[in-house]
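Participant: Fold the stuff below for me.
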Amino acid sequence: MSVPAGIAKEILAAGGRVTFARFMQLALTHPVDGYYSRREIRIGARGDFSTAPGLSPEFRHSMARLLGDLAEAAIRETETGRVALVELGAGEGDLAGALLERWDVERPMFRDRLEYKIVETGAHLRDRQEQALSGAEERGWRIGWTADVDQALATMEGGVVFGNEFLDALPVHVVDVGGEEPLEAWVELDGEKAREVWAALSPEAGEELEAAFGTTQPAELRALSGDGIIELRPAARSLLDRVAADDADVALLIVDYGDWHIAPGARRATMPGAGTREPYSRSLRGYFKHQRVDDLYSHVGRQDLTADVDFRALDAHGRRAGLETVFFITLADVLRADHGAQRLAVLHEQAAQATEYALEADQRATVLEQLLDYEGLGGTFKVMLQVKRHGATP
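Facilitator: Coordinates of the predicted model:
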């Protein structure tokens, strides 16, 4: 498939070649031709991917409880008693709607004390979010939108920043450490198509290697990678720096797939609260109509692009910025702590009864089983909480 005109123009304007990270950013967020800018993008059964909030009411229930507790703690800590909850990329508004609906009943005081801010770059997704949340606004909830993280955090006196399957879509630099010198994946145009080439590191990749690993030497980096590839996300470090930049107390909760990878000087990576995983490797892939696509250039601007999150790097970058990692656990841990196993038993009972609700209960039980399974989605998805308290310095 040819590269859309708007994306091709950006590549040509950069001299005909961009890092894969820049290509990924354009393919996902270009205002006209990017994946998240498409009018026809759908999240769920009719789209290219499904998210945990869209699949499981039980997930939404657990997030409402966890985020509600964090927001309540933030309210107690602020002088004004008013805080913000910033959601990074809200999909079609499923999770936001579920949170506010539950808080209507369980935490009605939030309506006067909490502003719900959504960071969304896709105009059409934002339209759907506004439509999905119109009822919540009518019930008195204060909801705002911005395409820029800085704007969302600029007037924040304190509160919670939350991202569910957000970091995995931030652009990654792909570095090959198998040779005498590290090489980076770049993308150039070959006629109307994209072509991947390998060349010297970009300044951004070199800086991130130093920040995350303390070296750019392939001999040292090879010991950390199972296949000679390391993926880097400077954009995640920038996000953490911005979240921690102000004096206000802030909690950052991330739900995503990935691992606490092996650290320099370690033979294996022991992840606090979430087991042990293998070294780094290439995880980049695309999704098109719920099918995994290994050719990252086959449907430019029309397929989702994603890569696993490096939670060890998040912890290291966060600590430098003044954020303390409170916990790093699996999604299965979160759901089980919120009586997920008991809810599953109830769903199985309801599915066994001859009622009109039986089919829905069976479907919910099937998804919840996967989210409770440490060897399935429940173990694949991780949950990390980082906090910065007033007066803390990096």
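Participant: going forward, measure contacts between C-alpha atoms and count neighbours the same way
Facilitator: Fine.
Participant: So what touches stretch 42-51?
Facilitator: Identification of contacts with stretch 42-51 by Cα atoms under 8 Å, 6 or more residues apart in numbering yields 41, 54-55, 91-92, 165, 287-291, 303-304.
Participant: Just the ones of those residues in helices?
Facilitator: Members of the contacts of stretch 42-51 lying in helices (criterion: DSSP state H): 54-55.
Participant: Check the contacts of stretch 42-51 against R364 and report the nearest one.
Facilitator: Minimum distance to R364 across the contacts of stretch 42-51 is 7.9 Å, recorded for L55 (Cα to Cα).
Participant: Quick check: the closest one touching E369?
Facilitator: No - at 11.9 Å, L55 does not count as touching E369 under the criterion of Cα atoms under 8 Å.
Participant: Tell me where the stretch 1-150 of the chain has helices.
Facilitator: Ranges of helices in the stretch 1-150 of the chain, per DSSP state H, counting those that start in this stretch, are 5-13, 20-29, 52-55, 57-77, 94-106, 110-113, 123-132, 134-138, 149-154.
Participant: contacting residues around I11?
Facilitator: Residues near I11 by Cα under 8 Å, 6+ apart: 17-18, 23, 188-189.
Participant: let's see this one next to it:
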Amino acid sequence: MLSVIRERIKNAPGGSVSYATFMEMALYHPKHGYYQKNKEKIGRNGDFYTSGTTSAVYGAVWADVFYSMFRELEIPFVICEIGAGDGSFAKSVLDEWQAKGYPALDYVVIESSPYHAERVGRKLVGHSWSCYSSLEEFQSVCPSFHGIVFGNELLDALPVHVVKQTSSGLKEVRVALNENGDLINVAVHADGQLRKWIEDYQRELEPGQTMEIPLAMTSWLGMLYEWIRRGFVVCADYGYTEEEWRRPEIREGSLRGYYRHQLIPNPLSHPGEMDLTSHVHWDCVRKVGGDYGCSTSCFQSQQEFLLENGILDHLVKNAGRDPFSPEHKKNRAIRSLIMDNSISRYFQILIQKKDGCS
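Facilitator: Model prediction:
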């Protein structure tokens, strides 16, 4: 992967590429990109955990929420999950859906990684589902959508540009090579597109502040919201509001890597071998949705969301004394999702609703 990136930088105007270009190569290169490789990425033997792999209860709670959402708008029972990972979430939703005897459900998976698509297929044996390699491929057979779109830790993995407010003005931080061929940061004057994004969604940066600018996410969301005619967009992810971006502790930005469950502060380390992620700009997501007729019906921490939607009802009473029994494991998993130091404390749930009838 490193040789591919070096070649791209050498041939780039000015000898540097944006962080968005670097991330696109490091994560999504068809042969060497992190997400495209045939390797374990999620869970104990991977680089990170997700809520959906922590416990099947997470998907079970969502199954009931999804059913209520379908009933609210009286829309077709269709769920489109974008970026399904190893299929754990899809399986737990479909298992609970079947157990509750809800109406027949069309479950569509969008997964660009052949490795992950194969893993999803193994998880969903016995269930009815379909898979597409990209949202564009699905849109070619479904030009307008009625249903629910769900993405768990989807937006945080989209490529971002990086800018810094300096004493000499707004600079874009880009990726270049030093004399030894190592990847390094360089700064150039930020272009008008980056400045306009800040104008539209962030107002201004504090002196010395570094921030990720999600041009790719903003554009992609516009295409997504335009495609949806009636239904919901659900995002489970970690991010900040405009005010939270001003906190001193994130003055240096949020872009980092995860490698073997270790946080790697330098995103240029291990290109193609580790996950890269940055926090979501929630106000931008909400504003883009609003521009396309999507109102926000829920925005809260995942911890609060799970508690309000009945996760404690899944606790097993009288689980017996064996601490290794399935019942005890289930109860521990539930607690691990809602305790104050749990993953859910750092995640937010955003649900946007489009109830137009075009």
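Participant: so how far is I250 of structure 2 from the residue nearest to R246 of structure 2 when sequence neighbours are not counted?
Facilitator: Nearest residue to R246 of structure 2 in three dimensions, chain neighbours excluded: E206, at 7.3 Å (Cα to Cα, 6 or more residues apart in numbering). Distance of E206 of structure 2 to I250 of structure 2, given as Cα to Cα, to the nearest Å: 11 Å.
Participant: aligned partner of the residue nearest to R246 of structure 2 in structure 1?
Facilitator: When structure 1 is aligned by TM-score structural alignment, the residue opposite E206 of structure 2 is R222.
Participant: and its match, what does it touch?
Facilitator: 177-178, 228.
Participant: Run these past structure 2 and keep the common ones.
Facilitator: Retained contacts for those in structure 2, judged by both residues aligned by TM-score structural alignment, their matches' Cα atoms under 8 Å, are 177, 228.
Participant: Let me know the closest of the contacts of R222 of structure 1 to L99 of structure 1.
Facilitator: Closest to L99 of structure 1, out of all of those and judged by Cα to Cα, is G228, at 42.1 Å.
Participant: Q303 of structure 2: what's it in contact with?
Facilitator: Q303 of structure 2 touches 337-339, 344-345, 347, counting by Cα under 8 Å, 6+ apart.
Participant: give me that answer again for 7 Å
Facilitator: With contacts defined as Cα atoms under 7 Å, 6 or more residues apart in numbering, Q303 of structure 2 is in contact with 338, 344-345.
Participant: Of the residues you listed, grab the buried ones for ChimeraX.
Facilitator: Filtering those down to the buried ones (16 or more other Cα atoms under 10 Å) takes a single ChimeraX command:
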select :338,344,345
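Participant: closest to M69 of structure 2 among the contacts of Q303 of structure 2?
Facilitator: Using Cα to Cα, the contacts of Q303 of structure 2 come closest to M69 of structure 2 at S344, 21.6 Å.
Participant: Check which helix or strand the corresponding residue of structure 1 for that closest one maps to.
Facilitator: Alignment note (TM-score structural alignment): S344 of structure 2 maps to G378 of structure 1. Using DSSP states H and E, G378 of structure 1 falls within helix 377-380.
Participant: next SSE after that helix?
Facilitator: Later in the chain than helix 377-380 of structure 1, the nearest helix or strand by DSSP H and E is strand 381-388.
Participant: can you list the residues that contact the longest strand anywhere in structure 1?
Facilitator: Counting by DSSP state E, the longest strand found in structure 1 is strand 250-259. The contact list for strand 250-259 of structure 1, computed with Cα under 7 Å, 6+ apart, reads 158-165, 168, 277, 308-311, 380-389.
Participant: any idea of the angle it forms with helix 57-77?
Facilitator: 150 degrees (axes from the mean of the first three to the mean of the last three Cα atoms, to 10 degrees).
Participant: follow-up on the earlier one: report the separation between the match of E206 of structure 2 and D176 of structure 1.
Facilitator: Taken as Cα to Cα, the span from R222 of structure 1 to D176 of structure 1 is 9 Å.
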